[in-house]
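Got a predicted structure here, sequence first:
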Amino acid sequence: MAVTKIEKPNHRRLWGYAFDPSLSNNADTANFNNLIFKVRWDDYKEKGPVGEYIEVVDFDPASGCFYPPVDLNNIHIVAKDGLMPSESNPQFHQQMVYAVAMTTIQNFEKALGRWIMWSPKLIYDKNGNIIDDAYVPKLRLYPHAIREANAFYNPNKKAILFGYFPAISENTGTQLPEGIVFTCLSHDIIAHEVTHAILDGINTKLIDHYNPDTLAFHEAFADIVALFQHFSFEEVIKNQIAKTRGDLKSQNLLGELAQQFGHAIGNYGSLRDAIGKINPETKKWEPTTPNPDDYLNKTEPHDRGAILVAAIFEAFIQIYKRRVAD
């Protein structure tokens, strides 16, 4: 009897959030916020998951706890396209950071036409001088690394540390007051931080402080990638174009970053917005008016980077308008 050879799948399907958990609690956005990411198939040798590019290590230093790693090769998990979205399940948190990180890596590789490489780990002598460097095969992701409202890429550890914290604002939106917000469940924060790591691998000098534009470029490019990755989510695009009647220059989710995080830390809107912001006095969204003096006056990397983000998003909207003019 002939034996049929079954080819290895090209992709693995994993559930995750298109934005963050808060949008799944809103009737207007719940129907598209839970989606399936298609990531490159990887034969995981270890739970975590630990793949070719990424190693998820779920250790919480504040509590001294190691959360059991998810086994994405488990037949029941594979059959259900991964674990279903859940704010309370640490194993889904591991799946979420992995799925979004791999999606971001795949988009970079498609654009660059080559593999992604992480920056090497520098080795110092006792006097602090660089004497060698070491190849870094995998970027480490720590979903519950710090108990604070922050997430960041650590170029020395070649790792991304995600924080979690209680919502501190009265204006929490759909977030439970004083409920725990996990930065590892925000698509935008994960994509933003992974982009920092990828850029560091492309050019390690961009992370230096010798020029105010280098760190600003890092922040701007990371925001741009997180924003435009939303445009690969078909149901999100359909919903937002219908909601704005095609006017993407009006307030919409496609121009906003980290809605849940922004509300939880006291903002009246998202953490950052490419085309506008909520006026704290009127509590209404207003489009941003370009100011030529911003480049001279703004030196904080996020504020300075926002100039480039706004310019790129405006250029995209102009192209979009011309293409749909008829």
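Everything's here; your move.

contacts and neighbour counts: CA atoms only from here.
Will do.

need the helices for the stretch 201-326 of the chain, in chain order.
All helices of the stretch 201-326 of the chain, identified by DSSP state H, counting those that start in this stretch, fall at 212-229, 234-243, 259-264, 294-297, 301-323.

Deepest in the core, which of the ones you listed is it.
Comparing those by mean neighbour count (mean count of other C-alpha atoms under 10 Å), helix 259-264 comes out on top with a mean of 25.

Who are the packing partners of it?
strand 180-182 (3 or more C-alpha pairs under 8 Å, 6 or more residues apart in numbering; DSSP states H and E).

Contacts for the strand it packs on, please.
87, 162, 163, 164, 165, 166, 167, 260, 261, 264 (C-alpha atoms under 8 Å, 6 or more residues apart in numbering).

With stretch 47-67 instead?
Here stretch 47-67 has contacts from 42-45, 68-72, 90-91, 94-95, 98, 101-102, 137-147, using C-alpha under 8 Å, 6+ apart.

rewinding a little: tell me the buried residues within the contacts of strand 180-182.
87, 162, 163, 164, 165, 166, 167, 260, 261, 264 (16 or more other C-alpha atoms under 10 Å).

ok so the second one is a helix residue?
No. Secondary structure assignment places residue 162 outside any helix; it is strand (DSSP: H, G, I helix; E, B strand; the rest coil).

how much space between it and residue 42?
To residue 42, residue 162 is 24 Å away according to C-alpha to C-alpha, to the nearest Å.

With the first one instead?
Distance check for residue 87 against residue 42: by C-alpha to C-alpha, it reads 25 Å.

want to compare, so here's the second one:
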Amino acid sequence: MTDMIEDPVLPAAFVPTPTREFNAASANRSAARQLIRPALKLVRSTDDKSAAGPAIPIPIPPLPIAFGSRALIYKQDPSVTEIGLRRVLLRGLFGIGPSNNRIHLAGVPPVAPNSMNDFVQAPDTAAFDAVHTFSIVHLALTMCQRAVGAVIKWQWNSGANTDPIKVFPHAGVTMNAFYSRNEKALKFFFFNKPGAPTPAPVIFTCRSLDIVAHECGHAVLDSLKPGWLSGTGNPQTGALHESFGDLVAIFLALSQLDQAEALIVQTKGNLHNKNFLSDLAEQFGLALGRDNGLRNADNDKKLSQVTSEVHDLSQVFTGGIYDILADIFLLERNLGVTGEDEALTLVKCAQYVFRLVLRAIHAAPATNATFANVVNQMLVIAAADGKPVGYRNAIRNQFTAREVVVSPTPLTQDVSDDDVFEAVDHPFLTVKENGLQDRSGCCGTMRLREHQFDERYLQEELDELQGGIGGEDDPHQQFDHAEAAE
């Protein structure tokens, strides 16, 4: 049996431990509240509060039982010093592992909560990696569920199957991370930094919020759109899958006020200045000799400037959504003098844009979806939400500039409710006959053999076999046998 990891001794700054005096004072305050509560339940039935009269009991609803555990995580990549290590509060009831009904850890010793039911572990240890990976998956899933307003089942869940997803923080040695539908798992690997002198630093993909959130995004989207993961569909469908993983990472970062505030400070409110949000998986990218992570969400790529390779293609959609976020934030922050704090404004804008994207994806076709399908759904939903026309202008303008849709009206005019946005024809983005999507530049999820084809592909081979020549039923073969017998 795997040994359980006990809490190491951490500096007081990591875990606020209540003193004996604090506990005593807290108990006194709780007792005082109990004395006050009965008095609040009685209100006289007459207007004269001093007059005698029957007391009318007013029920006070019981306080909800709120479970929560604190955890220490990297709120970006370990290399992003602007954010670094922060504590987060995970809402829910968690068991040893940590674990809950939706997420189970595997391949690492389970971590026990401390006496305060917290999972705060020393950084860069196996216990920390377990807690960090669980926390990011939990936070990403929670964000997606809030966006659609419903519980999202894993792809294999049904009325009788409630199996959790298995998460492997230390799945093995390779430069990879992936989601596997067949294994019902998220797997994160580690590797030595290429070209570094011995002993080379070890890069753990599970320590990157971007990478963990990205792979969790694949799992969530596979549940909502199981027909999108096959390699036999439109390349843009595969690109939407890859892009959605990046968008989950971006919007998970922006769901946290401290990250939004750090981003505002770093960019002075201009999201097109170089920043840690648009650079994805920085530590992994630096290990490969790059200067901006594995991907850059703040790009200007058009469909005519990319190939049909799914990862390359995905950057067009990701960049378009990033620009829409920047445009909507610019619209809203202009009210900042009399409105809200800029960081809070950014968080709210990000929440809406992510909700918009996820609902549009949910409403898109079950198979062979295109960027234009999702864009048109975004426009319809934004109008139904009663958002300012500037929101829809941003959506139309950005994806028209990226050659995704054709606008029937000039971009200098407001979007009309009657506008229909046709997809731009890009012949090179169609599936080759009997071919698969080019996923050579994608993450491990899109390159897994199990996600490259589906049963329809196997059926095509069987149909071809039945119509082939040769075999015992072939009349030419029977004639040859007869000649041989003579």
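Thanks, I have it. Source: prediction; values computed, not measured.

Send over the TM-score of the superposed chains.
The TM-score (TM-score structural alignment, normalised by the length of the first structure) is 0.77; 275 aligned residues with a C-alpha RMSD of 2.6 Å.

before we move on, back to that, tell me which of the buried ones among the contacts of strand 180-182 of the first structure is nearest to residue 295 of the first structure?
Taking C-alpha to C-alpha as the measure, residue 295 of the first structure sits nearest to residue 261 out of these, at 26.6 Å.

Alignment lookup: the closest one to the second structure.
The alignment partner of residue 261 of the first structure in the second structure, by TM-score structural alignment, is residue 284.

show me what contacts its match?
Neighbouring residues of residue 284 of the second structure by C-alpha under 8 Å, 6+ apart: 203, 205, 293, 294.

mind running it again at 10 Å?
Residue 284 of the second structure makes contacts with 77, 79, 175, 191, 193, 203-205, 208, 211, 290, 292-294, as judged by C-alpha atoms under 10 Å, 6 or more residues apart in numbering.

I'd like the residues you listed as JSON lines, with distance to residue 333 of the second structure appended.
Below are the contacts of residue 284 of the second structure laid out as JSON lines (distance: C-alpha to C-alpha, whole Å):
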{"residue": "77", "distance to residue 333 of the second structure": "28"}
{"residue": "79", "distance to residue 333 of the second structure": "30"}
{"residue": "175", "distance to residue 333 of the second structure": "40"}
{"residue": "191", "distance to residue 333 of the second structure": "42"}
{"residue": "193", "distance to residue 333 of the second structure": "41"}
{"residue": "203", "distance to residue 333 of the second structure": "38"}
{"residue": "204", "distance to residue 333 of the second structure": "37"}
{"residue": "205", "distance to residue 333 of the second structure": "35"}
{"residue": "208", "distance to residue 333 of the second structure": "30"}
{"residue": "211", "distance to residue 333 of the second structure": "30"}
{"residue": "290", "distance to residue 333 of the second structure": "33"}
{"residue": "292", "distance to residue 333 of the second structure": "27"}
{"residue": "293", "distance to residue 333 of the second structure": "28"}
{"residue": "294", "distance to residue 333 of the second structure": "30"}
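
For those, work out which two are farthest apart.
191 and 292 (19.4 Å).

about what we covered before: buried ones only from the contacts of stretch 47-67 of the first structure, please, as a ChimeraX command.
To isolate the buried ones among those in ChimeraX, judged by 16+ other C-alpha under 10 Å, type:
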select :42,69,70,71,72,90,91,94,95,98,101,102,138,139,140,141,142,143,144,145,146,147
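
ok so, going back, the contacts of residue 284 of the second structure in strands, which ones?
191, 203, 204 (DSSP state E).

which one in the first structure is aligned with the second one?
Okay, so that is residue 203 of the second structure. So residue 203 of the second structure corresponds to residue 181, using TM-score structural alignment.

Equivalent analysis for the first one, please.
Under the alignment defined by TM-score structural alignment, residue 191 of the second structure corresponds to residue 165 in the first structure.

Residue 482 of the second structure too?
So, by TM-score structural alignment, residue 482 of the second structure is left unmatched.

Where does residue 482 of the second structure sit, in terms of helix or strand?
Taking DSSP states H and E as the criterion, residue 482 of the second structure maps to helix 475-485.

For residue 211 of the second structure, see how far away the most centrally placed residue in the second structure is.
Per C-alpha atoms, centre = their mean, the C-alpha nearest to the average position across the second structure is that of residue 248, at 2.8 Å. Applying C-alpha to C-alpha, the value for residue 248 of the second structure to residue 211 of the second structure is 10 Å.

Now list whatever residues contact both of these two.
In contact with both residue 248 of the second structure and residue 211: residue 217, using C-alpha under 10 Å, 6+ apart.

Centre of the chain to stretch 49-66 of the first structure, how far?
17 Å (C-alpha atoms, centre = their mean, to the nearest Å).

need the strands for the second structure, in chain order.
Using DSSP E, the strands found in the second structure span residues 42-44, 55-57, 68-74, 85-91, 103-105, 165-168, 177-180, 185-188, 190-192, 202-204, 279-280, 295-296, 405-406, 422-423.

mean deviation of the fifth one from the first structure?
Read it as strand 103-105 of the second structure. By mean C-alpha distance after the TM-score superposition for the first structure, the fitted strand 103-105 of the second structure averages 0.3 Å away from its aligned residues in the first structure.

The third one now?
Mean deviation of strand 68-74 of the second structure relative to the first structure after superposition (mean C-alpha distance after the TM-score superposition for the first structure): 1.4 Å.

Could you pull out the buried residues of that strand?
Buried, per 16+ other C-alpha under 10 Å, within strand 68-74 of the second structure: 69, 70, 71, 72, 73, 74.

and if you look at the second one?
Along strand 55-57 of the second structure, not one residue counts as buried under the neighbour rule (16+ other C-alpha under 10 Å).

Who are the contact partners of the counterpart of residue 328 of the second structure in the first structure?
By TM-score structural alignment, residue 328 of the second structure lines up with residue 319 in the first structure. By C-alpha under 10 Å, 6+ apart, the contact set of residue 319 of the first structure is 313, 325.
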